[in-house]
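>>> Based on what follows, work out the 3D shape:
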Amino acid sequence: MSKLLHVLPIPPGSSVVSVLPELTRALDGSSPPLLPVPDGDAKETNRLTRALRPGEPIDDVADDIALVMATSGTTGVPKGALLSPRALRASGEATHRRLGGPGSWLLALPAHHIAGMQVLLRSLLAGKTPVVVDVTAGFDPGDLPAAVEAMSGPRRYTSLVPTQLVKVLEHPDATAALAALDAVLLGGAATPPPLLRRALDTGIRVVRTYGMSETCGGCVYDGIPLDVATVRIDDDSRVLLGGEIVASGYRGLPEHSAFAEPGWFRTDDAGSLAGGRLTIHGRLDEAISTGGLTVVPEVVEAVLAEHPAVRECAVLGVPDDRLGERVVAVLVAAPGLVPTVEDLRLHVGSVLDVTAAPREIRVVDAIPLRGPGKVDRIALREAWSRP
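Next comes the predicted model:
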């Protein structure tokens, strides 16, 4: 008999620890399936509940579900990844094995998203209560030193997204605090190479992670799958992820093509494997077709990020009568520097085909994000189309 899906309100700030007993029951399979939603954010809660229908039975095909984790929703409509207790435990335990053993965790991400939720679950598996940085009103790196000081040993970890790391590196005390940790998992979006080098140069032990709600979060660390995960590349360069960490499917979508092959999840990412190490090249559904050629935004972004005048950037294609789409860039400038489109085109053209170089740029104060750290390209395109 199917169980009903229940809402699990996730309180803000340090009050989030109040959900740990319910999550303990979820991990041991004794709770009903739970849909985490942000307590106090009525708009986001309504969006998630409309799409994922708490109060209705969970799918019969996946009756052992602990959590229904909302995807980041590139189309604006989230799907619900059905995660079993076994998959969640496998993910957390494999993470600890890869990092060198269980430890204390610092939560600095919204816990209704998979990356933040995994901090709570890994804390439970380690027998620890997480230390919490309140990000309700935004991430303040100035909160990190005291939070790190409050963490117990012998091993200490946290999980961040690249935009948070950018802020940390502008704050010397926060940088020193992160460098004291045994590992800083960094995921949710691609990490620009200059940002990674800066962090490593300060002594921060960054571990880049790749994964999604459908794989219980990160399952590939620094290009190498966890010991409970498997990676393969399809004929069209698509990345497929398999293993114990794969979701049982999507809520209400039993025939979804992403789970057509039992035990595997078909991502929307293009990648390659060399020597057992995975490299992600970008999303297949975000490729730009310009003048009959294909441009992958993430590849261009990685080159732009190397320019000294670029602090953050996002590349997208916008309609063009002649080219079909033209490549444009939205960027946050480095302090005191004013990039020009001519400089950036020369910079990109020195590394990639000039077709990939942005034909226009717009400088903004901040790049819009969806979920924890992912570029909101829908919002960027809508903003670009406005005069």
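
>>> from here on, contacts and neighbour counts on C-alpha atoms
OK.

>>> Endpoints of stretch 68-76, how far apart?
Length of stretch 68-76, first residue to last, Cα to Cα, to the nearest Å: 17 Å.

>>> Can you point out the buried residues in it?
68-72, 74 (16 or more other Cα atoms under 10 Å).

>>> And Pro225, how far from Pro11?
Taking Cα to Cα, one finds Pro225 at 32 Å from Pro11.

>>> out of those two, which sits in the busier spot?
Pro225 (24 against 20; other Cα atoms under 10 Å).

>>> Is the more buried one in contact with Gly218, as I believe?
No. Applying Cα atoms under 8 Å, one finds Pro225 not in contact with Gly218, separated by 9.2 Å.

>>> Now render the buried residues of stretch 68-76 as a markdown table, adding secondary structure and distance to Glu56.
Shown next, in a markdown table, are the buried residues of stretch 68-76 (DSSP: H, G, I helix; E, B strand; the rest coil; distance: Cα to Cα, whole Å):
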| residue | secondary structure | distance to Glu56 |
| --- | --- | --- |
| Val68 | strand | 13 |
| Met69 | strand | 16 |
| Ala70 | strand | 16 |
| Thr71 | coil | 19 |
| Ser72 | coil | 22 |
| Thr74 | coil | 25 |
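
>>> Just send the residues you listed back as TSV, with distance to Lys43 too.
Output for those, formatted as TSV (distance: Cα to Cα, whole Å):
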residue	distance to Lys43
Val68	19
Met69	17
Ala70	15
Thr71	16
Ser72	15
Thr74	17
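
>>> what's around the nearest residue to Ala287 once chain neighbours are set aside, how many residues?
The shortest distance from Ala287 to any non-neighbouring residue, by Cα to Cα, 6 or more residues apart in numbering, is to Val296 (4.8 Å). Burial measure for Val296: 22 neighbouring residues, criterion other Cα under 10 Å.

>>> structure for this one too, so we can compare:
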Amino acid sequence: MDRTLNPAATAPTNRSAHAVGLAEWLSRRAARAPHRPALSCEDVHWNYGELVDRIECMSAVLAAGGVGAGARVGYLGLNDPMFVVVLFATARLGAICVPLNFRLSGAELSFVINDAGVHTLVVGEEHIAVIDPVRTTLACSRYIHRGAGAPGWEAADALLADAPPVPPAVPVRADDVSVIMYTSGTTGHPKGAMLTHGNFWTNNLNEMFLWDMVSSDVTLNFAPMFHVGGLLCGSMTTLLAGGHLVLQRGFDPQAVLDAVVKHRVSVSFGVPAMLLFISQHAGFEAADLSSLRLVAVGGAPMPEPLLRLYASRGIPVHQGYGMTETASMITFLHPDRSRDKLGSSGTPPLMTEIKLIDVMGDEVTAPGATGEICVRGGNVMPGYWNRPEANATAFTADGWFRSGDVGYRDAEGFLFVCDRLKDMVISGGENIYPAEIESVLYDHPDVAEAAVIGAPDAQWGERVVAVIAPRPGKTVTLEGLREFAQSRLARYKLPKELRLVEALPRNPTGKVLKAKLREHDAAATRKG
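As a prediction, the model looks like this:
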């Protein structure tokens, strides 16, 4: 038949958009090499053909329960092959996946699940006990347990074993929402960032071009996949490239080192705290890490001492800066510039743009001048789920996403992220960026972890407070910290107060919860 006479065959917008869809590109990749290893996790080892078979079966199970285009499917559980299956099965139906933070309480999960309007909830066995007490508050239509079954839950194993016929894949457009990822919500309720199929596609291409991802790559993911770092920093790109994705259910430094050796891992991602804990593990020095061709890091500023340590092991660290709202990547610093651009987060990838604006909204272009970082590109979300008031302030009038981060660019255009606007300390009229001070404090031989916050000060407005977790058996004093840092920091940046803790409070992705630190500091001040 002459396809030029068939209207359906000449709809380039629908065809090209459909190819961008998560389930479509994975299906095409699997068809090219179905026998190549695709996914491993503990005793599970699937090739691409087996992975797609399970995705198609799950799409049949979900569709039979009423999931259709636009419906939301929630997943609550540790990293697991079932999460990957649910993600792509949901996309295959034109529905929306909602990864849920497994560290939240039942009440917190209830808010997120109802805010997203989750139709079908899939839960791992470790978290049934969190959901059962709040089920009466949920508006879900169906509850599936990943495993053999539990009272009041449908068993995923049985459903998949007796799955109905596989339904046709639903065509999607690039701007259709594929995933709603909820921000950490350190203040107020979390917001759901709507990430589209096009957002995923753009981020995948950005990473593929920057990291030279190929089908021979083996990527280790130990970051939680309910977070944009675990889901998008390497994991999806590996599958698009036809590589082998190795999942770990949670983060454990010894398990990471063992997996790198066992699978000859070439690519991995972590936040600075994870890399710090790995480096402090007793097995770090002896482990054969020679297969690693890159470790990507993001989520927080990378302390300079940690960069130097990994460089001394011959491990290239690719520093990145990204957000949930931008489907991860905003800028990227290649290791070959890490020495002369120490502290920079790099430049935007191929398909993303940035600019800086001042408090009046005017663009800041002078080298060294600070401004709020704004982002534009195919990886930027269209907005927050059911949050018109937040969307009104999240974007500039001409469509740039406002990150809420402060940064500056040098003469070559390399971005340096100073800090979050809300974390900046203003003392005596001077803007002080905690990340700069923290990087210096991490160099102290007796400091295991460091965070800097601001506290109210009657004379200066705010004062710098250092929150330190000392190394085991070591002692840290305020005088010692100030003496150590005074040659590298201006006097007004030196800590005026010291709080000692056993460990810094962090969210599941490793970010320091500075709001909690400020709350504790305020409580300690009141008691004092």
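
>>> before we move on, back to that, ok, the corresponding residue of the second structure for the residue nearest to Ala287 of the first structure - contacts?
In the second structure, the residue paired with Val296 of the first structure according to TM-score structural alignment is Tyr433. By Cα atoms under 8 Å, 6 or more residues apart in numbering, Tyr433 of the second structure lies in contact with 418-419, 423-425.

>>> Over to Val86 of the second structure?
55, 58-59, 75, 97.

>>> That one pairs with which position in the first structure?
Here Val86 of the second structure is matched to Glu22 in the first structure, going by TM-score structural alignment.

>>> Which position in the first structure pairs with Pro349 of the second structure?
By TM-score structural alignment, Pro349 of the second structure lines up with Leu226.

>>> ditto for Asp252 of the second structure
Using TM-score structural alignment, the equivalent of Asp252 of the second structure in the first structure is Asp140.

>>> Next, find the distance separating the nearest residue to Thr186 of the second structure once chain neighbours are set aside from Asp521 of the second structure.
Spatial nearest neighbour of Thr186 of the second structure, excluding adjacent residues (Cα to Cα, 6+ apart): Ala515 at 6.8 Å. Distance of Ala515 of the second structure to Asp521 of the second structure, computed by Cα to Cα: 10 Å.

>>> Comparing these two, which residue is more hemmed in?
Asp521 (18 against 15).

>>> In three-state terms, how would that one be classified?
Reduced to three states with DSSP: H, G, I helix; E, B strand; the rest coil, the structure at Asp521 of the second structure is helix.

>>> where's the residue lying closest to it once chain neighbours are set aside, which helix or strand?
Spatial nearest neighbour of Asp521 of the second structure, excluding adjacent residues (Cα to Cα, 6+ apart): Ala455 at 7.6 Å. Using DSSP states H and E, Ala455 of the second structure sits in strand 447-457.

>>> quick check: that strand aligns to which part of the first structure?
Per TM-score structural alignment, the counterpart of strand 447-457 of the second structure in the first structure is residues 310-320.

>>> and which of the contacts of Tyr433 of the second structure is nearest Leu494 of the second structure?
Nearest to Leu494 of the second structure out of those is Val425 (Cα to Cα; 11.9 Å).

>>> wait, what's in contact with the closest one?
431-434, 453-454, 462-464.

>>> gap between it and Leu100 of the second structure?
32 Å.

>>> Would you state the helices of the stretch 201-350 of the second structure in chain order?
Assigned by DSSP state H, counting those that start in this stretch, the stretch 201-350 of the second structure shows helices spanning 228-232, 235-241, 253-263, 272-279, 304-312.

>>> Now do the strands in the stretch 101-250 of the first structure.
In the stretch 101-250 of the first structure, the strands defined using DSSP state E, counting those that start in this stretch lie at 104-107, 131-132, 156-160, 183-186, 206-212, 217-221, 224-225, 229-233, 238-243.

>>> Serialize those strands to a markdown table and add fields for distance to Val303 of the first structure.
Formatted as a markdown table, these follow (distance: least, Cα to Cα, whole Å):
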| stretch | distance to Val303 of the first structure |
| --- | --- |
| strand 104-107 | 31 |
| strand 131-132 | 35 |
| strand 156-160 | 23 |
| strand 183-186 | 20 |
| strand 206-212 | 18 |
| strand 217-221 | 23 |
| strand 224-225 | 24 |
| strand 229-233 | 24 |
| strand 238-243 | 22 |
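
>>> Please identify the most buried of those strands.
strand 104-107 (a mean of 28; mean count of other Cα atoms under 10 Å).

>>> any idea how far that one is from the chain center?
17 Å (Cα atoms, centre = their mean, to the nearest Å).

>>> once the structures are aligned, where does it end up in the second structure?
The aligned range for strand 104-107 of the first structure is 218-221, by TM-score structural alignment.

>>> follow-up on the earlier one: so which of the strands of the stretch 101-250 of the first structure comes closest to Gly371 of the first structure?
Here strand 206-212 is closest among those (Cα to Cα), at 11.6 Å.

>>> looking at the first structure, which residue ends up farthest from its center?
Residue farthest from the centre of the first structure, counting by Cα atoms, centre = their mean, is Arg322 at 35.2 Å.

>>> ok, that residue - contacts?
Taking Cα under 8 Å, 6+ apart, one finds Gly291 in contact with Arg322 of the first structure.

>>> can you rerun that using 10 Å?
Contacts for Arg322 of the first structure (Cα atoms under 10 Å, 6 or more residues apart in numbering) come out as 290-291.

>>> which SS state does it fall under?
Of the three states, Arg322 of the first structure takes coil under three-state DSSP.

>>> Can you tell me how far it is from Gly100 of the first structure?
For Arg322 of the first structure, the distance to Gly100 of the first structure - Cα to Cα - is 55 Å.

>>> and His227 of the second structure, how many neighbours?
22.

>>> ditto for the one 10 residues further on
Residues within reach of Thr237 of the second structure, counting by other Cα under 10 Å, total 25.

>>> Tell me the residue in the second structure aligned with Met212 of the first structure.
Checking TM-score structural alignment: Met212 of the first structure goes with Met323.

>>> Verify the stated contact: its match with Val228.
Yes. Using Cα atoms under 10 Å, Met323 of the second structure is in contact with Val228, at 7.5 Å.

>>> which residues are common contacts for those two?
183, 299, 329.

>>> quick one, what contacts the last one?
In this case it means Met329 of the second structure. 202-204, 206-207, 228-229, 232-233, 298, 320-323, 348-349, 352, 379-380.

>>> Return the distance of Ile378 of the first structure relative to Pro368 of the first structure.
Counting by Cα to Cα - Ile378 of the first structure and Pro368 of the first structure are separated by 9 Å.

>>> Among the strands of the stretch 101-250 of the first structure, which comes closest to Glu44 of the first structure?
strand 206-212 (19.3 Å).
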